[in-house]
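> Please find the sequence and the predicted model below.
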Amino acid sequence: MPPERMRNGQNTTHFGYTDVALGEKQGLVDDVFHKVASRYDVMNDLMSGGLHRAWKDVLVSKVKPSRTRAFRHLDVAGGTGDVAFRVARAGGPQTAVTVLDINPDMLAVGQDRVGKQRGIQGPLDFVEGNAEALPLEDNSYDCYTIAFGIRNVPRIDRALAEAHRVLKRGGHFLCLEFSDVDVPGLDKVYDAFSFKVIPHIGRMVTGDGEPYRYLVESIRKFPTADYFADLIGDAGFRNVSFTRLSGGIVAIHSAWKL
């Protein structure tokens, strides 16, 4: 990192382990999530052994939506609603949650799930939009979350700048993302499972293992937790910190707009 490089006079970035023109990455990522949208949450359970649920619970415990006053929450790259529904249930009738995703197929899955949710009192909106250019007003949200999404953004610095822009003063930025394993021995087991098992599971469940090979490769290309914390600080956030979970398989990054 940073992901942008030059090749034949063009800015390039990585799509998994492949170098692509910067302008091409978003379309390639969109195609991946178009293929996996209908089975996305099932695959999350299979790939993580259900741990993604616990990780998201920890993330939402840090949001702390008010149950007695107005609270506006933005969940980016959260099309299927997994994090948004948790925030909405944790808050009260004045907790308004916006789910934003660039992929309409992922948003459709989330919207279909709304009727099955219990304990949601406040408004819940789904918006199609790009994390690099949020179609939202400045200084308008109390909290911003993004779970397992920022590594798929072509220009991470722009997404972080946009997060800073739309948060209110005193707003909280939270990012749950795969990270660098820091337990000796676990890294080798994790690599073997990731590259040999996950694409096979994807092929069995969805009929196509290639999207999951990209997702595994994208994890390995994402910055270390320390480097990503520096990028968050460069975007203007303060009190930047991170907490590793499950031996560093994932990390939750926290920062504030002060």
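Received it, and whenever you're ready, just let me know what you need. Numbering: from 1, shown residues only.
> For the rest of this, base every contact and every neighbour count on C-alpha atoms.
OK.
> Buried residues of the longest strand anywhere in the chain, list them for me.
When the chain is scanned for its longest strand (criterion: DSSP state E), the result is strand 167-178. For strand 167-178, a neighbour-count test (16 or more other Cα atoms under 10 Å) marks 167-168, 171-178 as buried.
> alright, now check it against this:
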Amino acid sequence: MKTLILSTAALALSAGFAMADTVRMGTEGAYPPYNFIDDKGEVAGFEREVGDELCKRAELTCEWVTNEWDSIIPNLLSGNYDTIIAGMSITDERLQTIDFSQNYFPPAASAYIALEAGADLTGPVAAQVNTIQADYVADSGATLVEFDNLDDTVAAVKNGEVNAVFADKDALVPFVTPETGLVWAGEDVPLGGGIGIGLRKSDTELKAKLDAAIQTMKDDGSLNALIVKHFGEEAKTF
């Protein structure tokens, strides 16, 4: 009976999307330059621009919703929004629970930052909870210390709670400055299959529309232009 109820609810959510053509875009709002909250209290960043353009090309109306990272997949499945566009890498583990669009950001490096280049990366290392970086640290044999958001991981290395932070390299770039005293440590590590839009498995129509729109942005170069705008000339592009 429980399975039947859940299935009916999923169908109702899918039907609601089909009739309204309104897509609630779920994001974290705390992972610059991918997504963050600007001075006006609105979602901004690379993924805001990409998401708005995708909805325009797919002739969909976008509404933006923020959600803490730790519960972002459960709240998608509960119907609180229709997509996850929050720097989420495509992984086999996540594909067991949700579906993904084709990637809108290519597979890129993850990296460590620390107070010194020779930091002990087998000691305590911080990573954001429920990320592929956290899984990697745990599997590496280092002591994993998880935090709810990226800022807290960086604060932990600054105050000596951990030896290093491991995260998407593009997200760590703004923290590596003479003022912070943070530097790159160890080697870059390629992880994941790129970043895609997370969707419920039942929303096949929405996935098809977003896949088509992403492909047009790849084909005309506009997606690469946004990647360079937000991540710099050295960023990996399609």
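Thanks, I have the structure now. Here the structure is a predicted model, which is why all the values come from computation and not from measurement.
> what's the TM-score for these two chains?
With the length set by TM-score structural alignment, normalised by the length of structure 2, the two chains reach a TM-score of 0.38; 160 aligned residues with a Cα RMSD of 6.2 Å.
> hang on, the earlier thing: any chance of JSON lines for the buried residues of strand 167-178 of structure 1, columns distance to Leu59 of structure 1?
Shown next, in JSON lines, are the buried residues of strand 167-178 of structure 1 (distance: Cα to Cα, whole Å):
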{"residue": "Leu167", "distance to Leu59 of structure 1": "18"}
{"residue": "Lys168", "distance to Leu59 of structure 1": "20"}
{"residue": "Gly171", "distance to Leu59 of structure 1": "15"}
{"residue": "His172", "distance to Leu59 of structure 1": "12"}
{"residue": "Phe173", "distance to Leu59 of structure 1": "11"}
{"residue": "Leu174", "distance to Leu59 of structure 1": "7"}
{"residue": "Cys175", "distance to Leu59 of structure 1": "8"}
{"residue": "Leu176", "distance to Leu59 of structure 1": "7"}
{"residue": "Glu177", "distance to Leu59 of structure 1": "10"}
{"residue": "Phe178", "distance to Leu59 of structure 1": "13"}
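> tell me which of those residues is nearest to Ser218 of structure 1?
Lowest distance from Ser218 of structure 1 to the buried residues of strand 167-178 of structure 1 (Cα to Cα) belongs to Phe178, with 9.5 Å.
> how much space is there between that closest one and Val205 of structure 1?
Remark: distance between Phe178 of structure 1 and Val205 of structure 1 (Cα to Cα, to the nearest Å) = 22 Å.
> now swap in Ile156 of structure 1 and tell me
30 Å.
> Comparing those two, which residue is more hemmed in?
Ile156 (20 against 15; other Cα atoms under 10 Å).
> All the helices of structure 2, in order from the start?
In structure 2, the segments counted as helices under DSSP state H are 2-20, 46-57, 72-77, 92-95, 132-140, 150-158, 169-172, 204-220, 222-231.
> Out of those, which is closest to Glu187 of structure 2?
Nearest of these (Cα to Cα): helix 169-172, 10.9 Å.
> Just name whatever secondary elements whichever strand in structure 2 runs longest is in contact with.
Criterion DSSP E: the longest strand present in structure 2 is strand 183-190. In terms of contacts (3 or more Cα pairs under 8 Å, 6 or more residues apart in numbering; DSSP states H and E), strand 183-190 of structure 2 is packed against strand 109-114.
> hmm, who's touching the strand it packs on?
Residues outside strand 109-114 of structure 2 that contact it (Cα atoms under 8 Å, 6 or more residues apart in numbering): 133, 157, 163-170, 172, 176, 182-191.
> Buried only: go through these for me.
By 16+ other Cα under 10 Å, the contacts of strand 109-114 of structure 2 give 133, 157, 163-170, 172, 182-185, 189, 191 as buried.
> looking at the helices of structure 2, which is closest to Trp64 of structure 2?
Of all these, it is helix 46-57 that lies closest to Trp64 of structure 2, at 8.5 Å by Cα to Cα.
> Counting neighbours, what do you get for Ala20 of structure 2?
A count of neighbours around Ala20 of structure 2, defined by other Cα under 10 Å, yields 10.
> The one 4 residues further on too?
Using other Cα under 10 Å, the number of residues around Arg24 of structure 2 comes to 20.
> what's the answer for the one 3 residues further on, then?
Thr27 of structure 2 has 27 neighbours, counted by other Cα under 10 Å.
> Tell me the spacing between it and Ala167 of structure 2.
18 Å.
> hang on, the earlier thing: buried set for whatever helix or strand comes next after the longest strand of structure 1?
The helix or strand immediately downstream of strand 167-178 of structure 1 is helix 186-192, counting by DSSP states H and E. Neighbour counts over helix 186-192 of structure 1 (16+ other Cα under 10 Å) mark Asp187 as buried.
> Who are the packing partners of helix 186-192 of structure 1?
Judged by 3+ Cα pairs under 8 Å, 6+ apart, helix 186-192 of structure 1 is in contact with no other helix or strand.
> Gly170 of structure 1 against Tyr141, yeah?
No - judged on Cα atoms under 8 Å, Gly170 of structure 1 makes no contact with Tyr141 at a distance of 9.8 Å.
> Show me the helices in structure 1, by range?
22-36, 40-48, 51-61, 82-90, 104-113, 156-166, 186-192, 198-206, 210-221, 225-234.
> In space, what's closest to Phe17 of structure 2 - neighbours in sequence excluded?
Val23 (6.9 Å; Cα to Cα, 6 or more residues apart in numbering).
> burial of the residue nearest to Ala167 of structure 2 when sequence neighbours are not counted, as a residue count?
Leaving aside its sequence neighbours, Ala167 of structure 2 sits nearest to Ser110 (Cα to Cα, 6+ apart; 5.4 Å). When neighbours are counted by other Cα under 10 Å, Ser110 of structure 2 registers 21.
> Please tell me how far Ser110 of structure 2 sits from Val23 of structure 2.
Taking Cα to Cα, one finds Ser110 of structure 2 at 30 Å from Val23 of structure 2.
> and what of Ala155 of structure 2?
35 Å.
> Tell me which of those two has more neighbours.
Taking other Cα under 10 Å, Ala155 of structure 2 and Val23 do not tie; Val23 has more neighbours (19 against 14).
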